[in-house]
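# For reference, the sequence and a predicted model appear below.
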Amino acid sequence: MDERTSSFLQSNHSTIMVTLRKDGTPHVARVGVGLVDGKLQSSGTRTRLRTSHLRRDSRATLCVLANDNPWAWMGAECRVTIHDGSDAADRNLALYRVLAGEPEDLDEYMQAMRDEQRLIYEFDIQKTYGPF
C-alpha cells in the first residue's frame, strides 16, 4: 500500500462497501474501516448478506469517504479474506481500538463479539482511484 493510500485510510473510516449478489447485481452497505497493523479491515457477522456474498465471490469495491471534504473520496477494488476463526473476537478488539479506543468494559465487549458471531473482513487492495 502506498503512502498516499495509507495516509488517507488512517484518517478516514466511513465507507460504502459493494459486494456482488449471485445474479451479479451490486449489494451496498455502509461500514467502518481501519488499518490494523497496516492491513485494511472491517467488522461483520456470519449472518450478514455481504458475508455470504464474499464467501461466494471475494471481490468487493470500497468507497472511503473523507471526513473533512464532501468531494474527496477513495475507490478501492479489493479481494477480501474473511477471518472468522477462534481469534475473531481479538481481531475485532484490535479494529475497535483503531477506530474508537478502549472499550469501557472489555469483558462485556469480548462476550458481545462472540455472541454476535463477529468476524473480520480483510481487504487486499488491488487498485485505488478517485480524488483523495
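Arrived safely.
# only C-alpha atoms for contact and neighbour calcs from this point on.
Fine.
# all helices of the chain, in order?
Here the chain has its helices, by DSSP state H, at 3-11, 49-56, 88-100, 106-115.
# out of the ones you listed, which comes closest to L62?
Ranking these by proximity to L62 (C-alpha to C-alpha) places helix 3-11 first, at 11.5 Å.
# tell me which residues of that closest one are tucked away?
Applying a neighbour-count criterion of 16 or more other C-alpha atoms under 10 Å, the buried positions in helix 3-11 are F8, L9, Q10.
# second one coming, line it up with the first:
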Amino acid sequence: MTLSDRDAEFLGSHHAAAMITVTSGGIAKTARVGVALVDGQLWSSGTRDRVRTQRLRQDPRCTVFVFSDSFSWLTLETTVTILEGPDAPALNLRLFRQMQGRPTGPLNWFGQELGEEQFLGRMVDEARLVYRFDVHRTYGMR
C-alpha cells in the first residue's frame, strides 16, 4: 500500500511511536520506538538480540502507533522486513539522519554527539538492524 499524502505528512513530522508485536501465545507486547520515513517507507531501528526482533522473526506482523504531543495519532497495520547484514550500519545512518533532521554532520546518540564514523562504529558494536514496515492499512486522528 502506498501511504496517503496526509499519512506521509504526519509521519514526516512525528517520530515517537509504539511498536506492537505478538508473542507465540497471542499476547500483545509494546515497545516505544522512533520511526521515520526513508525513501517513502517507514523504518525503525533495533538490535539482533531484542525480544521484539525474535518475535518478528516468528511472526512479521506488527502494528505501529505514531503519536504527537497534541493527541493526534496514526496507526499502521504492517508486515516487517528485517534489514540486516553488512549494510545495516549505513541504513541506520540514513534512518537517524532523517529522524534527527541532520542531513550532514554529527548525530546525537544517547546524549553524545557522534561523527559519522563513530556513529557507524557504534551501530556495528550494538549489532543494529532496521525494521522496514510494509503498510497494509492506516487509520487515526491526524
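Here it is on my side, so go on. None of these values were measured; they are calculated from a predicted model.
# Please identify the deepest-packed of the helices of structure 1.
Burial of these is given as mean neighbour count (mean count of other C-alpha atoms under 10 Å); helix 88-100 ranks first at a mean of 19.
# who's in contact with V64 of structure 1?
Contact partners of V64 of structure 1, counting by C-alpha atoms under 8 Å, 6 or more residues apart in numbering, are L9, N12, H13, S14, T15, I16, W73, M74, G75, A76.
# Can you select the buried ones from the residues you listed in PyMOL?
Buried residues among those (16+ other C-alpha under 10 Å), as a PyMOL selection:
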select buried, resi 9+12+13+14+15+16+73+74+75+76
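# Distance to G24 of structure 1 added to the contacts of V64 of structure 1, as a markdown table?
Shown next, in a markdown table, are the contacts of V64 of structure 1 (distance: C-alpha to C-alpha, whole Å):
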| residue | distance to G24 of structure 1 |
| --- | --- |
| L9 | 28 |
| N12 | 29 |
| H13 | 27 |
| S14 | 25 |
| T15 | 21 |
| I16 | 18 |
| W73 | 25 |
| M74 | 23 |
| G75 | 19 |
| A76 | 18 |
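# which part of structure 2 lines up with stretch 37-55 of structure 1?
Under TM-score structural alignment, the match for stretch 37-55 of structure 1 in structure 2 covers residues 39-57.
# Span of the matching stretch from start to end?
This stretch, stretch 39-57 of structure 2, spans 24 Å end to end (C-alpha to C-alpha, to the nearest Å).
# any idea how far the counterpart of H13 of structure 1 in structure 2 lies from Q58 of structure 2?
H13 of structure 1 maps onto H15 in structure 2, with residues paired by TM-score structural alignment. Remark: distance between H15 of structure 2 and Q58 of structure 2 (C-alpha to C-alpha) = 26 Å.
# mind listing what the residue of structure 2 positioned farthest from its centre touches?
In structure 2, the greatest distance from the average C-alpha position (C-alpha atoms, centre = their mean) is reached by G25, at 24.5 Å. Counting by C-alpha under 8 Å, 6+ apart, G25 of structure 2 touches no other residue.
# what about the closest residue to D90 of structure 1 other than its chain neighbours, distance to R91 of structure 1?
Of all residues not flanking D90 of structure 1 in the chain, M110 sits nearest, at 7.7 Å (C-alpha to C-alpha, 6 or more residues apart in numbering). Using C-alpha to C-alpha, we find M110 of structure 1 at a distance of 10 Å from R91 of structure 1.
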